[in-house]
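Participant: One predicted model, sequence on top.
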Amino acid sequence: MSVPTVPTLTPADPTYAAAVAPFTTTTTPRPDLVVEARSPADVVAAVRWAGEEGRAVTVQATGHQLLTDLAGSVLISTRHLDDVRVDPVARTAVVGGGAPWKQVIAEAAPHGLAPICGSSSHVGVVGFCLGGGHGPLSRAFGTGADQVRRIRIVTADGVERDVDADREPDLFDALRGGKAGFGVVTEMEIALHPVSRLYGGGIFFPGEASPQLLHAWREWVATLPDEASTSIALLRLPPDPSLPPPLQGAFVAHLRFAYLGTAEEGAALLAPMRAVAGAIADMVDEMPFAAIDAIHSDPTDPMPIWDDSATLSALPAAAVDALLAVAGPGVETPLIMAELRHFGGAIAKAGAGRHDAVAGRDAAFGLYALAPMFPPVAAIAPAAARGVVDAVRPWTMGGLPNFQGPAAGGRMGSLWDDATTAFLTGVREAYDPAGMFRTVGLRG
């Protein structure tokens, strides 16, 4: 087949596997061709070639959250577009299309600034923000999409556009939350915030105490100011020797907490939860923002998983009981994690009062379930993850694009209300009338 005049790889190339390797290894990507873009000009050339050849295009940066095997498509990898430039006066960062959050954090920290990132700094900036983006500081500052000031994107006509609130505002609004299907983002300018430290971390409690902890947590979150964020997860940890001995192979409840005020104020806010049960390990303390990964302690090594999620309108006692019935003490399940995240605060407010496409702004909580796809539990992992979401079905109200698992299928289009869905459809048709980006096989 013909190829564009840019760096490309086919399945026959020895470096192909490494170039397409995702973080979530449940699915093995097999695109017909990989374009290793090393400049925006490479992206332009690749998109123009794909248009001439009538080829479908997908985009990958860090390789998180792969949804399909990408068969029949051309994959444009933006992982080499990872430059980060911080303007400490304007409190902004200009981020390449393939940069992960850890690079932004590293560049911003010397200036006493911080981005609104997710729970893992290994996730790509662009995919996070395009999907809305909920993180440990979002209750205080809003979603990742709310931080976006400008986007440079190559649309299906092969034109690289600078898009902001004044230039092509419909595309700008659609990109902030609409996730995918509009083009290839080569650069994004985001706001930074004067945050250099926080009071945060995680507390591991015995899993047997999870009924008391979850019921206390659902009432406690209503007392928190917007400057405080929290989540709680039921974890079935592996017998990993890298974990502290008390956690190896243990079933635990992991309370996560982040607070922008003083350590004394944070400790007072956290005191009611610390009093619920004796901790196995209490790691909440004063910390530099650059250590924010320690709050959730998300895995950093690729692995095969099956995940599912939902947003919740409320978390009454009955919902907690339903969750415990499928993921709590004494339940035989392959689940690694069943997690609840508290939303509200600035998440519920559109950035700068503008319209955008962020799904789930009015959700009170997020629910996430994750199971490993290793033999012999791989056969039952999907049902276990789905069972968590099904258990709280009476209180579910939708989902978030960045948390849709491999079973999402056609669910992505149902995450937005009818008006936003119609708006996103119209923008996609205006900028990609032939459906070049119809193969939406990636979330990040």
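Facilitator: Thanks, I have it. Numbers count the residues shown, from 1 in each chain.

Participant: contacts and neighbour counts: CA atoms only from here.
Facilitator: OK.

Participant: The residue nearest to residue 134 when sequence neighbours are not counted sits in which helix or strand?
Facilitator: Leaving aside its sequence neighbours, residue 134 sits nearest to residue 143 (CA to CA, 6 or more residues apart in numbering; 5.3 Å). Assigned by DSSP states H and E, residue 143 falls within no helix or strand.

Participant: residues contacting residue 143?
Facilitator: Applying CA atoms under 8 Å, 6 or more residues apart in numbering to residue 143 gives the contacts 116, 129, 132, 133, 134, 135, 346, 347.

Participant: try it again with 6 Å
Facilitator: For residue 143, the contact set (CA atoms under 6 Å, 6 or more residues apart in numbering) comprises 132, 133, 134, 347.

Participant: do residue 284 as well
Facilitator: Counting by CA under 6 Å, 6+ apart, residue 284 has contacts 200, 201, 202.

Participant: rewinding a little: which among the contacts of residue 143 count as buried?
Facilitator: 132, 133, 134, 347 (16 or more other CA atoms under 10 Å).

Participant: What segments of this structure are helices?
Facilitator: 16-20, 40-53, 101-108, 125-130, 138-141, 169-178, 210-220, 263-274, 293-296, 317-327, 381-391, 418-431 (DSSP state H).

Participant: can you list those in JSON lines and add mean neighbour count and distance to residue 89?
Facilitator: Compiled in JSON lines, the helices of the chain are given as follows (neighbours: other CA atoms under 10 Å; distance: least, CA to CA, whole Å):
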{"stretch": "helix 16-20", "mean neighbour count": "16", "distance to residue 89": "37"}
{"stretch": "helix 40-53", "mean neighbour count": "20", "distance to residue 89": "26"}
{"stretch": "helix 101-108", "mean neighbour count": "21", "distance to residue 89": "12"}
{"stretch": "helix 125-130", "mean neighbour count": "29", "distance to residue 89": "21"}
{"stretch": "helix 138-141", "mean neighbour count": "22", "distance to residue 89": "19"}
{"stretch": "helix 169-178", "mean neighbour count": "25", "distance to residue 89": "24"}
{"stretch": "helix 210-220", "mean neighbour count": "18", "distance to residue 89": "38"}
{"stretch": "helix 263-274", "mean neighbour count": "15", "distance to residue 89": "28"}
{"stretch": "helix 293-296", "mean neighbour count": "22", "distance to residue 89": "26"}
{"stretch": "helix 317-327", "mean neighbour count": "19", "distance to residue 89": "46"}
{"stretch": "helix 381-391", "mean neighbour count": "22", "distance to residue 89": "45"}
{"stretch": "helix 418-431", "mean neighbour count": "16", "distance to residue 89": "34"}
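
Participant: also this one, for the comparison:
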Amino acid sequence: MLDKHSLPQFSAGCDVRIPSPDAKAEDCVSRWSRTKLGKPAAIIVPSNEEDIVATIKYAAANGLKVIPVDGAHGTFVPIDEYCIYLPLSAFDRVDLNEEAGSVTFGGGVITRDVIRTLSGKGFYTCVPNSSAVGMAGFCLGGGSSPFNGLVGLAIDNILRIRIITANGEKSVLSPSSSGEDARLFNVLCGAGFGFGVITSITLRAWRIRDLHMDEDKMWTRKLLFPPTAIQAAATLFSKLQHPEPRLLVTLIFVRAPPTAPRPGAPMVMLSIGFLGSAADGGKAAAASFDESVTSQTMVAESGTAALSSINDVSAPFDRHGDYKEQYSAWCSSLSVETIVAAFNRWVRFGEETPEAKMTSFLVLAAKGTKGMLENDTEGRRFFPRSLRGRHIFVQAVPWWTVETAEEQARAWAAETLAIVNAPQHDGLAAENGFTDGDWVTAYAANLSKGIDLTTTWPAFKIDEIEKLKGLWDPIGVFWNPVVDGV
């Protein structure tokens, strides 16, 4: 146990907490998931950059790791008695530069703050599909967003990163950085965990009015299918799985809530969004109006929604606590049979594992690839190039309430990825001019316990991550998945 009196002198606004010997981990740290969550040696909430520098130097001198925190959604980052937990909640500014078309946010800003600030002024930027996720962590993991088809990934639109590295130095990095700074900037874009403390990031931002949506609102359509109509839902998703850049199609498998007429019943929800006019959206999603489809739904409705509410559907999944992990794969296509098989496996998992039945879910999201392909930078950044041409993002989220259900939960997620990954050896990487590993199917934002990192980065990228870690953090002040394991 640390002695609070041995810590360096921090600013008056810095909050320092040393967990008591009898405190439980969840009483000390609130995190989206309790997986890999122990009690940290200390919790230090810095109020300025000098507090961060002092924390880094103290950790380096005492054999501790510093774990920077924004949204607390990093289920794969271990928290234990050998780390200092560093919430960046004081770094919460969001500044929009309308003239430059950019937004700068602090290292502790969560997505909700960026959406509210920008949408209130008629702008948008790359954001994740959860408003509770930290923006810095989102960018470091690659930054896949609903706007992939239009503008590419978040890492394609980073203008500046302000970082404090393991030696306590403050740097501002950008796409025009040179030498070792350029290598550091590139690794932060897609494999950025464990190279320093990010105090701010600047992203491009765009005017909502330029999307030419009716009344600046996204056209939406929702179809809710009973489990007996999974074939119809899968067929419709299959028809829409290669959307144009403005069309977003998401198929979600969830259980009916306790308040529903049949609590716990499997539900299949297909959600469509179109970043343009309702007329164009109706044409792009014409298959969803076919009577052979709508006759099998419980709900089939169209409407509009402001971009400020783009993540409202995922809000129930933002709750902290329990045990959760995220398993992901990027696929070029999914057959109807594959989708049905994944659904049936999810249903069976719930029936066999009551501790995870009501909460575990599966998402199949189809997005345009035009923006990702146009913004490829010849592999300089660390989002695998071969994924840029794949339309479908699959995310299996096992969510269990008691620790003993971990084995069954992880087995379901692994089997689900095996089901959807079957068609991946399709030459798609070569078709798009990519040669750096079409075996890569995952990405850094969704690491999970024990993941084979060669499914996340090609081998030569893993070697580069290890070399850069040795250069910028030789004594391991920060946790890194490649060097420290997952």
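Facilitator: Arrived safely. This one's a predicted model, so the numbers in the text were calculated from it and none came from an experiment.

Participant: thinking again about what came up before, counterpart of the residue nearest to residue 134 of structure 1 in structure 2?
Facilitator: Using TM-score structural alignment as the criterion, residue 143 of structure 1 maps onto residue 153 of structure 2.

Participant: now do residue 418 of structure 1
Facilitator: So residue 418 of structure 1 corresponds to residue 459, using TM-score structural alignment.

Participant: how near is that match to residue 390 of structure 2?
Facilitator: 20 Å (CA to CA, to the nearest Å).

Participant: residue contacts, the match of residue 418 of structure 1?
Facilitator: Contacts of residue 459 of structure 2 by CA under 6 Å, 6+ apart: none found.

Participant: how many other residues sit next to residue 180 of structure 2?
Facilitator: When neighbours are defined as other CA atoms under 10 Å, residue 180 of structure 2 has 12 of them.

Participant: Could you say which helix or strand holds it?
Facilitator: Per DSSP H and E: helix 179-191 holds residue 180 of structure 2.

Participant: so residue 203 of structure 2 touches residue 105, yeah?
Facilitator: No. Taking contacts as CA atoms under 6 Å, residue 203 of structure 2 lies outside contact range of residue 105: 8.5 Å.

Participant: ok, now how distant is residue 282 of structure 2 from residue 220 of structure 2?
Facilitator: According to CA to CA, residue 282 of structure 2 and residue 220 of structure 2 sit 9 Å apart.

Participant: which residue packs closest to the aligned partner of residue 50 of structure 1 in structure 2, ignoring adjacent ones?
Facilitator: Using TM-score structural alignment, the equivalent of residue 50 of structure 1 in structure 2 is residue 59. Leaving aside its chain neighbours, residue 59 of structure 2 sits nearest to residue 65 (6.0 Å; criterion: CA to CA, 6+ apart).

Participant: list the contacts for that neighbour?
Facilitator: Counting by CA under 6 Å, 6+ apart, residue 65 of structure 2 touches 83, 477, 478.

Participant: give me the number of residues near the second one?
Facilitator: The local packing of residue 477 of structure 2 (other CA under 10 Å) involves 28 other residues.

Participant: Kindly report the same for the first one.
Facilitator: Taking other CA under 10 Å as the criterion, the count of residues near residue 83 of structure 2 is 23.

Participant: counterpart of it in structure 1?
Facilitator: Residue pairing (TM-score structural alignment): residue 83 of structure 2 is matched to residue 73 of structure 1.

Participant: Could you report the separation of its match from residue 61 of structure 1?
Facilitator: Taking CA to CA as the measure, residue 73 of structure 1 and residue 61 of structure 1 are separated by 16 Å.

Participant: got it, and residue 80 of structure 1?
Facilitator: Relative to residue 61 of structure 1, residue 80 of structure 1 is positioned 8 Å away (CA to CA).

Participant: Of those two, which one has the most company?
Facilitator: residue 61 (26 against 15).

Participant: need the contact list for the equivalent of the more buried one over in structure 2.
Facilitator: Matched by TM-score structural alignment, residue 61 of structure 1 corresponds to residue 70 in structure 2. Applying CA under 6 Å, 6+ apart to residue 70 of structure 2 gives the contacts 88, 108, 134.

Participant: Counterpart of the second one over in structure 1?
Facilitator: Pairing criterion TM-score structural alignment: the partner of residue 108 of structure 2 within structure 1 is identified as residue 98.

Participant: out of everything not next to it in sequence, what's closest to that match?
Facilitator: Residue 98 of structure 1 sits nearest to residue 79 (CA to CA, 6+ apart), 4.2 Å away.

Participant: With residue 25 of structure 1 instead?
Facilitator: Per CA to CA, 6+ apart, closest to residue 25 of structure 1 is residue 304, 4.4 Å.

Participant: List the buried residues in stretch 349-369 of structure 1.
Facilitator: Neighbour counts over stretch 349-369 of structure 1 (16+ other CA under 10 Å) mark 349-351, 356-369 as buried.

Participant: Correction: the previous question concerned stretch 170-177 of structure 2.
Facilitator: Buried residues in stretch 170-177 of structure 2, counted by 16+ other CA under 10 Å: 170, 172, 173, 174, 175.

Participant: what about the strands in the stretch 1-150 of structure 2?
Facilitator: Secondary structure of the stretch 1-150 of structure 2 by DSSP state E, counting those that start in this stretch: the strands cover 15-17, 42-45, 65-69, 83-87, 94-97, 102-106, 123-124.

Participant: once aligned to structure 1, how far is the fourth one on average?
Facilitator: Superposing on structure 1 and averaging over aligned pairs (mean CA distance after the TM-score superposition for structure 1), strand 83-87 of structure 2 comes out at 1.7 Å.

Participant: Kindly calculate the angle that that strand makes with helix 49-61.
Facilitator: 170 degrees (axes from the mean of the first three to the mean of the last three CA atoms, to 10 degrees).

Participant: same for strand 83-87 of structure 2, what does it pack against?
Facilitator: strand 42-45, strand 65-69 (3 or more CA pairs under 6 Å, 6 or more residues apart in numbering; DSSP states H and E).

Participant: Any chance of a markdown table for those, columns distance to residue 444 of structure 2?
Facilitator: Listed next are these as a markdown table, based on distance: least, CA to CA, whole Å:
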| stretch | distance to residue 444 of structure 2 |
| --- | --- |
| strand 42-45 | 25 |
| strand 65-69 | 16 |
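
Participant: Figure out which of the ones you listed is closest to residue 447 of structure 2.
Facilitator: strand 65-69 (16.2 Å; CA to CA).

Participant: sorry, back to before: relative to residue 192 of structure 2, which of the buried residues of stretch 170-177 of structure 2 is nearest.
Facilitator: residue 173 (12.8 Å).
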